[in-house]
Each structure stands twice: as structure tokens, then as C-alpha cells.
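> A structural model of the following input is requested.
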Amino acid sequence: MNILKKNLFTLLLLSLWVSSSQAAMRELPAPNTVSPEMQKLTEAAPLPFWNLHPKDHAEWKSFVQSVAEATATELPGLREQMEVTVTPGSIAGVPVFTVTPRKIRPENSERILLHLHGGGYVLNPGETGTYEAILMAGMGGFKVLSVDYRMAPDFPYPAAMDDAVAVYRELLKTVPAEKIGVFGTSTGGGMTLALGLRAKAEGLPLPAALAPGTPWTDLTQTGDSYFVNEGVDNILVSYDGWLGEAAKVYANGHDMKDPMLSPIYGDVSGFPPTLLTTGTRDLFLSNTIRMHLKLRQAGIDADLIVFEGMSHAHYLMDPNAPETRFHFTELKKFFNQHLQ
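From the prediction side, this is the model:
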């Protein structure tokens, strides 16, 4: 009888967990105001690992490896389609990848874009972090330097930012700040903004322009869209999945409202022109619009692109989607306007 009760209790808990996981996704009609390519992304099932809660170092490493293996299979075809080459190297002791388009526009010959990849400070190690850099180099015609920064759980805060700043500091020795732009998506967007804060704090010249895409500007669960878009965004889905776990494992006990972790709480006065991107279904919609307003209130030349119907970072997920082409064309125009 005790065994029966135990089994029934286990089944009840399992059913509640399944029900809560399913309930997290809210069924909405696919918007007919987006391209067919984007509509397919909007209609897709949520990422299967969104509600993962790694319990130890081994589970984190297994999670990271499985995502990396899936991404790695897409890179050869993407490099060929974008007509770029990717060369590994090292700057200031930090691994980097130089992404070079087959054709560099004459005005970009002395310019360079510094790329900080996304992945919650845990995902996309090594060359798997170059996906966005390949798109930018191919569609924008810029040479892109992608930083393979250290990540949690092996290297928690401030390792990622230390690596990004070390590469930027070294880059300044050969390239004037006026010819450097910085960009990245999600975590990479948050790091792009934090790099501006670190540069100010350390007396370094700021880059000529910043382009944070759907940036993780607040590692705490603060902001309307963390709740309004919960179960609507089919990429991140909810802060209460792996995302919140990643915030904790990277912060490693530090105050998550430290501006170097959550740049929304930093002093952005004196920042360079900034272009931010998000979508109406993005869990990080509030992260992005709060940052945009903060920059505008500080008198910074800041623009905002909000894509219809788009979940978190959908503009990276189909290189053939018109929205993807539009995003990187806008970034190209933005950097062409502000880099000398």
C-alpha cells in the first residue's frame, strides 16, 4: 500500500510538472503581418530545453555540448552562403575568430566590428559563437572580430567581461576607437552595453557605435515583458527555465543589479550612438525598450527597431528571411554612418 501511495504521489507530481510546462506556452495565432519565413519561426514549438535546470557542473557541460553540436552542423553551409572565411586566433590571451567577407567595401577597409556572442553566459563556446558574426560580415561587408570569452560554470562573473575588455583594449593599440563598432545579441547585447560602461570606468575611448540586439540588460526578473511575453516567446519562453539558472550560475553570488551584470542600472552618459533591436513577442522586449529610454533620457543618439511578431533573436535564425536581411542591412547602414 505504501508503495502504491508513493507511486501515485510521483505520478501526480510528474503530471503537475508536465501540465505546468505545457501551460507555460500560450497559443496565439501566427501573425499574417510578417514574412512566410518568419511566420514559420513564429509557429515553431518552443525550444525543447527551455525548462532545463542543470543541477551540477556535469549537467551544465552536457547541456552546453549538446547545443554546440547542433549549432556546429549549420556553420559550414552558412559560411558558404555568406561567402566568408573564419580564422581562429588570439588577442590579449583571449581566443578570437576573425570573420572576413570575400568582398570588403573600400570604406570598410580600415574599420572593424567587435562581436560578442549570445548564450546566457553559458552557451556557444568556440566557433559556435560566430553565427551572428558570419551574418554581419556577409551581409554588411565588414571584417568582424568575434570574442570567444570565458563562460560559466567554469568561469563566472566577471570573466566574460574581463575577456571582452582585454580584447578591446588590445584592439585599440592598432585601430582607432572611431573605426570600431561593437555588436551582439542577447547576452552579447548586454555585454556590448557593459563594455561601454567598463570603457568609461577604465578611461578607455569608447567605440564609435554600439548595436545591442535584444540585450540582456537586467539579469533580474524585472520588466513587464518578463511576464506579459512569458509563454509567448518560443525561444526563451520563461525566466523560470534555464535562463534564470544561467543568470545565477554566472553571477555567482554577486548582486545581479551590478551595472556590469545588468547595464540598465549603469551611467550611460557619454555613450556613442546606439541601435537596439527587439520584437513584439520577445521576453527581452522590456530589457530593450527600458535601455532605449534610459539612453534617450541621457541625451544619447539611440534608435530602436521593434519587429512584428518576433520572439527572442528570431532575426538570427533564418538567413533567408526578409526580416533578417533588413536587420543586418540596418546595422550596416548604422555602422557606415557612425564609423570613420
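
> drop to CA atoms for contacts and neighbour counts, all remaining ones
Noted.

> what residues are up against the residue at minimal distance from the centre of the chain?
Centrality entry for the chain: nearest residue to the mean C-alpha point is Ser186, 2.3 Å, by Cα atoms, centre = their mean. Remark: with contacts taken as Cα atoms under 8 Å, 6 or more residues apart in numbering, Ser186 is in contact with 117-120, 212-216, 313.

> what about those residues, which are in strands?
Under the assignment DSSP state E, these contribute 212-213 to strands.

> which residues touch the closest residue in space to the residue nearest to the centre of the chain that isn't next to it in sequence?
Distance criterion Cα to Cα, 6 or more residues apart in numbering; nearest residue to Ser186, sequence neighbours excluded, is Pro215 at 4.3 Å. Residues near Pro215 by Cα under 8 Å, 6+ apart: 184-190, 276, 284, 287-288.

> I'd like the distance between Pro215 and Leu243.
As for Pro215, its distance to Leu243 is 13 Å (criterion: Cα to Cα, to the nearest Å).

> to compare against the first, here's the next sequence to fold:
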Amino acid sequence: MSNPGLTELITYLRSNPPKSPLPADMRAWFAALTQATPVPSDARLERSACDVPAFWITPPGVDTSRVILYLHGGAYILGSPETHLEMVFRLAKCAGARALSVDYRLAPEHAWPACREDAVAAYRWLLGQGVAPSHIAIAGDSAGGGLTLSTLLALRDAELPMPSCAALFSPWVDFTSSGDSAKTNGSGDPMVDPRGMAMMVGAILQGKDPEKSSPLFAEVGGLPPLFVQVGTAEVLLDDSRRLVDKVKAAGGEAVLDAWEHMIHGFQAFPTYLPEATSATERAGEFVRARLF
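Presented below is the predicted three-dimensional model:
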């Protein structure tokens, strides 16, 4: 399919590689990539009083009693609320809610599951502030999508009240890279190189078992409705497909929203892709309908 914007985006991504695989260089590279889309003048981070570092993002006119707990992507090693401000602002605006974007601890300085502990603490804090579970959604992209699923499982196992729903953008839920798309889509996805995933997993898990740490292989009964969005050209496509199939087989509700020819993280680049805006709107509508 001819898509000039997608071609231009792929060229941009491939022509701006990181300087080295060192965390500091990778983080600088990732932060620079996210500057491809300007942040709206009314989008800002407001530090919260949460027990873990987290920032409010409040689009004008939204219902501030409704909250999206957002977990940013970046392979558990990169990213921050700042790198994801534009995308989270856009999602929150579409959902008619404000967002609490968690600045969770990153690997390799903090091994898994430190990030999950921070996400669970942020959710507990929201409950302690009197926010009703039915007024909370959890969302995240890439590693943040995997962290969203892991957080839901931890909340369920702790017998905490569950949020109304969750939105997962291209979630990384399998640390073993056992999906077929890790092989078939390896050359077409400029954001995820399957050859480097084992090294990243080592930095994240630091000796923990990849299969046991992967939320894809957990029991997935008892979860709230999931909206799982992915591009068909992604290395992580089969993470999404298998997750949705597994949740449905367990009797849960899960929607697979697959976008033809789209690459990993496409939702973050509306400057290049009108599909990025449309995809985020679709996710926002799912969340808005369930934040009752």
C-alpha cells in the first residue's frame, strides 16, 4: 500500500539511530524522537502528591473525576511522562478524562518488578484519594502496555477493586519473543529490532525467568474490558493477537484493533500519520464509554 506519511516516518526513524546501546544514549535518542510531534501549548505536566513520582495531565474541559492511569512505553528502560506528554494529552482529551502519568522506576537501575510496584502504588493512591474504581482506566504503550496488563493481574491477585477498563497500545507482554511476528515482521518495523530484545530482557529481568515474568503466560481471568491496539507490521503483533485470544478464551472482554501496515508506536506520530490521530480517538472512545 502506498502511504507517503508512513514512508516518510520510517525514513525518519531509520535515519536517526541511537548513538550507542548505553541507557543514557538510548534515553536521549528516544526523547529526541518524540519531539517529532509538537506538544500543544495547553498540554503540561503538573506534579501530583502521589506516593510515587507521577504527573497530572489535564486537557481543558474534561471531567476531572475520571482518571486514566498512564504507563509510558520505552522498553522498561527509556521514556518518561515528558516524552509521552503529547500522546497522553491527546488520549485523555478524547476520553474526556485527566491522566495521571507515572514516572515509574526504569531498568537497568531498577530490575523488574519495580515498575509494577510503582504502578500498583499509584493505583492505590488514586483509590485513597476517593477516586471510584469505575472512574479509573489504566493505559499504556509498548512496555507500558505490558506493564498495564501486569498491573491488572497484580490488582486482581491482591483482591483490590478493578478499574473500569484498560487500553493497551502495541503491548509487549512476552519476554520470550515466541510470537511468529518477531520473525516475520523483523525487517519492516524500525522501532523494534528483534535481534536486540534478548539483551533488553536481560537488563530488565536481571536473572528472573522470562516466561514466568511475562504477563501473557499468566492466568488472565477476572480482568476488566481490554482495548488492544496494534499495527500489522509490528514485531509485537502476535503479543496483541495472543493476548486478546487468551482473554476471550477465559471468558473476558477484549477488543483487537489492528491497523494495516502500521509500525510499532505509530500512535505517537500524528505529524506524519493521520492514522495516529484516528487510532487514539478510537481508544479514547472505548475508555470514555466505560468511565461511568
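
> what segments of the stretch 1-150 of the first structure are helices?
Counting by DSSP state H, counting those that start in this stretch, one finds helices in the stretch 1-150 of the first structure at the ranges 2-24, 36-43, 57-72, 75-82, 131-140.

> please say which position in the second structure Glu330 of the first structure maps to.
Under the alignment (TM-score structural alignment), Glu330 of the first structure pairs with Arg282 in the second structure.

> its match: helix or strand, and which one exactly?
According to DSSP states H and E, Arg282 of the second structure maps onto helix 274-290.

> average offset between that helix and the first structure?
On the superposed models, the aligned residues of the first structure are on average 1.4 Å from helix 274-290 of the second structure, with distances taken as mean Cα distance after the TM-score superposition for the first structure.

> show me what that helix is packed up against.
With contacts defined as 3 or more Cα pairs under 8 Å, 6 or more residues apart in numbering; DSSP states H and E, the secondary structure elements packing on helix 274-290 of the second structure are helix 85-95, strand 165-169, strand 226-231.

> mind redoing it with 6 Å?
Contact analysis of helix 274-290 of the second structure by 3 or more Cα pairs under 6 Å, 6 or more residues apart in numbering; DSSP states H and E lists helix 85-95 as its packing neighbours.

> okay, the angle between the helix it packs on and helix 274-290?
50 degrees (axes from the mean of the first three to the mean of the last three Cα atoms, to 10 degrees).

> can you list contacts of helix 85-95 of the second structure?
When contacts are defined by Cα atoms under 6 Å, 6 or more residues apart in numbering, helix 85-95 of the second structure is touched by residues 39, 59, 98, 268, 280-281, 284-285, 287-288.

> one more time with 8 Å
Among residues not part of helix 85-95 of the second structure, those counted as contacts by Cα under 8 Å, 6+ apart are 37-40, 43-45, 57-60, 62, 68, 70, 98-99, 267-268, 280-281, 283-288.

> let me know the secondary structure of Gly184 of the first structure.
Per DSSP: H, G, I helix; E, B strand; the rest coil, the local secondary structure of Gly184 of the first structure is strand.

> gap between the corresponding residue of the second structure for it and Leu127 of the second structure?
Aligned counterpart of Gly184 of the first structure in the second structure: Gly140 (TM-score structural alignment). When Cα to Cα is the yardstick, Gly140 of the second structure and Leu127 of the second structure sit 19 Å from each other.

> so which of the two has more stuff around it?
Here Gly140 of the second structure and Leu127 are set side by side on neighbour count (other Cα atoms under 10 Å), and the busier one is Gly140, at 25 against 15.

> show me the contacts for the spatially closest residue to the more buried one that is not a sequence neighbour.
Ranked by Cα to Cα, 6+ apart and with sequence neighbours excluded, the top spatial neighbour of Gly140 of the second structure is Leu71, at 4.6 Å. Residues in contact with Leu71 of the second structure (Cα under 8 Å, 6+ apart) are 101-104, 119, 138-141, 144-145, 147-148.

> tell me how far Leu71 of the second structure lies from Phe30 of the second structure.
Leu71 of the second structure is 16 Å from Phe30 of the second structure, by Cα to Cα.
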